[in-house]
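Enquirer: The following block contains a protein sequence and its predicted model.
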Amino acid sequence: MNRTVLTLLGVLGSAGLLLGALYFQYVQGLLPCQLCYWQRYGHVGALIIGGIALALPNRILLALAALSALSSSAIGLFHSGVERQWWEGLKSCSAPSLQGLSPEEAMEAIMNAPMVPCDQIPWELFGLSMANYNVAASAVIAGLFVMAMRAPR
């Protein structure tokens, strides 16, 4: 495969994972924890950087896109360990935005915000959580960007 096709597959993979996360959040009602949000950031970066690399083919951009996707895999690996109780997770949890709220509105937002712990598995398929699947999928996407770096134009 050539560089453009591999880059496009990486970009589409990141877009697919982001759309899947949004589907589970907004259609299925599974609220993400802080680590879930952090896993998305790597794919936002891979999507943007990979998209730029489609227009301006450049090995440095492809390397950055690969690192961005790989960061999502690394966070997913940490999240998987937290879910399986292999190690301790974050001390903080997700919090609502309080910007522009009066003190009363801020207190109400805090009191009514759902707690989403990182050590709970809200969804599984074949004994694997979304974080587990993200580890593998993100690594494959990073691999596509690395393959694109090495492929002919």
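Expert: Cool, got the structure. Numbering: from 1, shown residues only.
Enquirer: When you work out contacts or count neighbours from here on, use the C-alpha atoms and nothing else.
Expert: Will do.
Enquirer: so how far is Trp38 from the most far-flung residue of the chain relative to its centre?
Expert: Centroid-distance maximum for the chain: Glu104 at 33.4 Å, with Cα atoms, centre = their mean. Using Cα to Cα, to the nearest Å, we find Glu104 at a distance of 29 Å from Trp38.
Enquirer: for Ala113, same thing?
Expert: 19 Å.
Enquirer: ok, these two, which is more surrounded?
Expert: Using other Cα atoms under 10 Å, the more surrounded residue of Ala113 and Trp38 is Trp38, with 16 against 12.
Enquirer: Put this next to the first one:
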Amino acid sequence: MTGLQQSRLLALAVSGGLLGGAYVSQYGFGLFPCEMCWWQRYPHFAALAFALVSFLATPQRVWVALAGLAIVTSGLIGGFHAGVEYGWWEGITGCSTMPSGTDVMDISAAPLVRCDVAPWTLFGISLAGFNFLISCVGGAAVVALAAYRK
């Protein structure tokens, strides 16, 4: 398997796995995302699109490298978000998930999720912190593998 093929599969695995984990935690365990959590998901959607385009369009290495850079972007947003959760710096003011729906009962029943509170941690690392670690390392590996030529 070539470095390009490995990088393409890694991009799909990292972004798909992290998005899958985010949706399992949201719908399976009730950990609703805040605004900054959503910001971390958007680059992963872009990374999946870039990785899929790399199967069809040339130059393939550029598309895969863009996927890797999108993954790193999500990681950097996750790092900022983790810093807000740990109290290292202030986040965006008024950062919370907005209620959806038009019915007053829907709006009043919607959970208010704050960006500066980690809803779950493992070994002191929040979900945003794990996204930072996995995305930065995984995205850098995708870019490195895409650039590698024998």
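Expert: Here it is on my side, so go on. Just so it is clear, the model here is predicted, and its values are computed rather than measured.
Enquirer: quick one: the strand or helix carrying the residue farthest from the centre of the first structure to chain centroid distance?
Expert: Following DSSP states H and E, one finds Glu104 of the first structure within helix 103-112. Centre-to-centre, helix 103-112 of the first structure and its host chain are 28 Å apart (Cα atoms, centre = their mean, to the nearest Å).
Enquirer: compared with the second structure, how much does the helix or strand just after it deviate?
Expert: Following helix 103-112 of the first structure in sequence order, the next helix or strand is strand 124-125 (DSSP H and E). Compared with the second structure after the fit, strand 124-125 of the first structure shows a mean deviation of 0.9 Å (mean Cα distance after the TM-score superposition for the first structure).
Enquirer: The second structure: matching residues for stretch 71-86 of the first structure?
Expert: Alignment of stretch 71-86 of the first structure against the second structure: residues 73-88, by TM-score structural alignment.
Enquirer: buried residues in the helix holding Glu104 of the first structure?
Expert: Along helix 103-112 of the first structure, these residues count as buried under the neighbour rule (16 or more other Cα atoms under 10 Å): Ala106, Ala109.
Enquirer: Contacts for that helix next, please.
Expert: Applying Cα atoms under 8 Å, 6 or more residues apart in numbering, the contact partners of helix 103-112 of the first structure are Ala95, Pro96, Leu98.
Enquirer: can I get those in CSV with secondary structure and distance to Ala63 of the first structure?
Expert: Formatted as CSV, these follow (DSSP: H, G, I helix; E, B strand; the rest coil; distance: Cα to Cα, whole Å):
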residue, secondary structure, distance to Ala63 of the first structure
Ala95, coil, 33
Pro96, coil, 34
Leu98, coil, 37
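Enquirer: Of these, which is the nearest to Gly143 of the first structure?
Expert: Ala95 (33.8 Å; Cα to Cα).
Enquirer: what do we get in the second structure for that closest one?
Expert: Taking TM-score structural alignment for the superposition, Ala95 of the first structure sits opposite Met98 in the second structure.
Enquirer: Test my guess that that match contacts Leu112.
Expert: Yes. Contact criterion Cα atoms under 8 Å: Met98 of the second structure and Leu112 qualify, at 7.3 Å.
Enquirer: Strands of the first structure, start to end?
Expert: Assigned by DSSP state E, the first structure shows strands spanning 124-125, 128-129.
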